[in-house]
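K.L.:
Okay, here's the prediction I keep looking at, along with the sequence it came from:
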Amino acid sequence: MHELGIVHRTVQRADRAAVEALAEFGVATVHEALGRVGLLRPYIRPVYEGAKVCGTAVTALLQPGDNWMLHVAAEQVQEGDVLVAGCTTECEDGFFGELLATSMRARGAQGLIIDGGCRDVDELRAMDFPVFSRAINAKGTVKATLGSVNVPVVVANALVEPGDVIVADTDGVVVVPAAKASEVAAAAAKREAGEAGKRARFQEGELGLDLYDMRPKLAAMGLTYRD
């Protein structure tokens, strides 16, 4: 049961140094470093090419066709936050556009993740305000029903707690629990260092079959070569 009509003003945000460290890595690397969990469903896409964002979550629970709580959430945004909005039921209306982005940016917001629609895409691109949404839709919304701000929300099948780290790029969106941010940043750095070595070997022509020692297992499972 969703908690409605509540705004939590106090958020325990992830460590700032850990957020800055995670911002150096792509979503795929962070997802792997987290243990292959935390991804939003892949229908959440950037509304313009090249959009990327990393920051701490301020959450909003919306009602279908109603963007009132995005305005309420704007007051709770601090420098470095990413607004993350879910909805009580599926809705692709255009909850967010250029005017709200202007307001959010003035408060220090880094971007928006929304399981709903977005409009004013050309203006958002010109502003370079990253938005990742379920749909692009010119249909407007009303301001008539209460949701909540800074409560746990499920967005595209992923649980987001206020203060969690959101990393988003062309590959998707991943949620890193605030308490694990430093650990995951360290694991991501270790993974990238390992990949650099593998990349060099691939560039020299070595096959994954040999680099990952796949041949014995393939043979044991019955793979045969025929000329």
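P.N.:
Thanks, I have it. Numbering: from 1, shown residues only.

K.L.:
make it CA atoms for all contacts and neighbour counts henceforth
P.N.:
OK.

K.L.:
Asp115 belongs to a strand?
P.N.:
Yes - the assignment for Asp115 by DSSP: H, G, I helix; E, B strand; the rest coil puts it in a strand.

K.L.:
thinking it is in contact with Ile44, fair?
P.N.:
Yes - using C-alpha atoms under 8 Å, Asp115 is in contact with Ile44, at 7.0 Å.

K.L.:
Which of those two has more residues huddled nearby?
P.N.:
Set Asp115 next to Ile44 and count neighbours by other C-alpha atoms under 10 Å: Asp115 wins out with 28 against 23.

K.L.:
Please report the distance of the more buried one from Val176.
P.N.:
Separation of Asp115 from Val176 (C-alpha to C-alpha, to the nearest Å): 18 Å.

K.L.:
residues in contact with the closest residue to Cys118 other than its chain neighbours?
P.N.:
The shortest distance from Cys118 to any residue other than its chain neighbours is 4.4 Å, reached at Gly94 (C-alpha to C-alpha, 6 or more residues apart in numbering). Remark: with contacts taken as C-alpha atoms under 8 Å, 6 or more residues apart in numbering, Gly94 is in contact with Gly65, Gly116, Gly117, Cys118, Arg119, Ile136, Asn137, Ala138, Lys139, Gly140, Thr141.

K.L.:
again, only using 10 Å
P.N.:
Applying C-alpha atoms under 10 Å, 6 or more residues apart in numbering, we find Gly94 in contact with 65-67, 116-120, 133-141.

K.L.:
Write the PyMOL selection for whichever of these are buried.
P.N.:
With 16 or more other C-alpha atoms under 10 Å as the criterion, this PyMOL line picks the buried residues out of those:
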select buried, resi 65+66+67+116+117+118+119+120+133+134+135+136+137+138+140
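
K.L.:
Looking at the contacts of Gly94, which are in strands?
P.N.:
The strands, defined by DSSP state E, take in Gly116, Gly117, Cys118, Ser133, Arg134, Ala135, Ile136 from the contacts of Gly94.

K.L.:
Please compare the first structure with the one that follows:
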Amino acid sequence: MTTVPFVTCDLLDDNPDKEIQTLIPSLDGKFFKSYGARKSFGGQIVTVKCFEDNSRVKELLATVGAGKVLVVDGGASMRCALMGDMIAESAVKHHWNGVIIYGCVRDVDALAELDLGVHALASIPQKSHRKGIGEVDIPLYFGSVGFNSGDYVYADNNGIVVSKEKLVDL
């Protein structure tokens, strides 16, 4: 199992002069949970926005992802999962560090065994419908944080932080 040598609390404490955003837990009950075997992960952000269609998620996680984290804005939908075990296995095979999904995942027992960081709002057994819809490399905003491709995200069980600068070597 690969672990990243950081704790998000320490990143904030050690970099008071840097502009770091912290994802704020929602008052409406939307909290991110960790589902992957990697409990801390980070890397350069690649963004995708899709609603109940994981076509772009599947496509991106089948490309080389060394040093990267896919951030998915699924519109907080609770009706279907945007990633399951097969897509997550592809992400591991292609060396992605992690995936953050503003939506749901499925196959959580299998995800817990994979060397991949996975944060999502919830789990649901229903798969998404693939229609080839979704936008890649666009600015995303959820949890009071802006996510832009090329910026850096760091996640652990304490939370999720975003920086325009690389804070640690991954």
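P.N.:
Here it is on my side, so go on. For clarity, every value in this text was computed on a predicted model and none was experimentally measured.

K.L.:
ok, now which ones touch the most centrally placed residue in structure 2?
P.N.:
Residue closest to the mean C-alpha point of structure 2, counted by C-alpha atoms, centre = their mean, is Ile100 at 1.4 Å. By C-alpha under 10 Å, 6+ apart, the contact set of Ile100 of structure 2 is 32-34, 45, 47, 69-73, 117-121, 153, 155, 160.

K.L.:
What does Leu61 of structure 2 correspond to in structure 1?
P.N.:
Aligned counterpart of Leu61 of structure 2 in structure 1: Ala74 (TM-score structural alignment).

K.L.:
how close does its match get to Asn150 of structure 1?
P.N.:
According to C-alpha to C-alpha, Ala74 of structure 1 stands 11 Å off from Asn150 of structure 1.

K.L.:
Check how far the longest helix belonging to structure 2 sits from its aligned residues in structure 1, on average.
P.N.:
Criterion DSSP state H: the longest helix present in structure 2 is helix 85-93. For helix 85-93 of structure 2, the mean deviation from structure 1 after alignment is 1.0 Å (mean C-alpha distance after the TM-score superposition for structure 1).

K.L.:
buried residues in the longest helix along structure 1?
P.N.:
Longest among the helix segments of structure 1 by residue count, using DSSP H, is helix 181-203. In terms of neighbour count (16+ other C-alpha under 10 Å), helix 181-203 of structure 1 has its buried residues at Ala181, Ser182, Val184, Ala185, Ala187, Ala188, Ala189, Glu192, Lys198.

K.L.:
What's the match for Gly103 of structure 2 in structure 1?
P.N.:
By TM-score structural alignment, Gly103 of structure 2 lines up with Gly116.

K.L.:
Spit out the contact partners of the counterpart of Ser133 of structure 1 in structure 2.
P.N.:
In structure 2, the residue paired with Ser133 of structure 1 according to TM-score structural alignment is Ala120. Shown in contact with Ala120 of structure 2 (C-alpha under 10 Å, 6+ apart): 30-36, 72, 74, 76, 81-83, 99-105.

K.L.:
quick one, strands of structure 2?
P.N.:
Counting by DSSP E, the strands of structure 2 are 20-22, 33-34, 41-49, 68-73, 98-105, 117-123, 135-136, 140-142, 145-147, 152-156, 159-163.

K.L.:
Could you dump these into JSON lines and include distance to Ala91 of structure 2?
P.N.:
Below are these laid out as JSON lines (distance: least, C-alpha to C-alpha, whole Å):
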{"stretch": "strand 20-22", "distance to Ala91 of structure 2": "25"}
{"stretch": "strand 33-34", "distance to Ala91 of structure 2": "16"}
{"stretch": "strand 41-49", "distance to Ala91 of structure 2": "13"}
{"stretch": "strand 68-73", "distance to Ala91 of structure 2": "10"}
{"stretch": "strand 98-105", "distance to Ala91 of structure 2": "8"}
{"stretch": "strand 117-123", "distance to Ala91 of structure 2": "10"}
{"stretch": "strand 135-136", "distance to Ala91 of structure 2": "17"}
{"stretch": "strand 140-142", "distance to Ala91 of structure 2": "21"}
{"stretch": "strand 145-147", "distance to Ala91 of structure 2": "20"}
{"stretch": "strand 152-156", "distance to Ala91 of structure 2": "17"}
{"stretch": "strand 159-163", "distance to Ala91 of structure 2": "20"}
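
K.L.:
Tell me the spacing between the corresponding residue of structure 2 for the residue nearest to Cys118 of structure 1 and Arg130 of structure 2.
P.N.:
Residue correspondence to structure 2 (TM-score structural alignment): Gly94 of structure 1 is matched to Ala81. Relative to Arg130 of structure 2, Ala81 of structure 2 is positioned 11 Å away (C-alpha to C-alpha).

K.L.:
Common neighbours of these two, please.
P.N.:
Here Ala81 of structure 2 and Arg130 have Glu52, Asp53, Asn54 as joint contacts, going by C-alpha under 10 Å, 6+ apart.

K.L.:
what's the closest of those residues to Glu89 of structure 2?
P.N.:
Asn54 (14.9 Å; C-alpha to C-alpha).

K.L.:
okay but that closest one is in contact with Val136, surely?
P.N.:
No - between Asn54 of structure 2 and Val136 there is no contact under C-alpha atoms under 10 Å: 11.9 Å.
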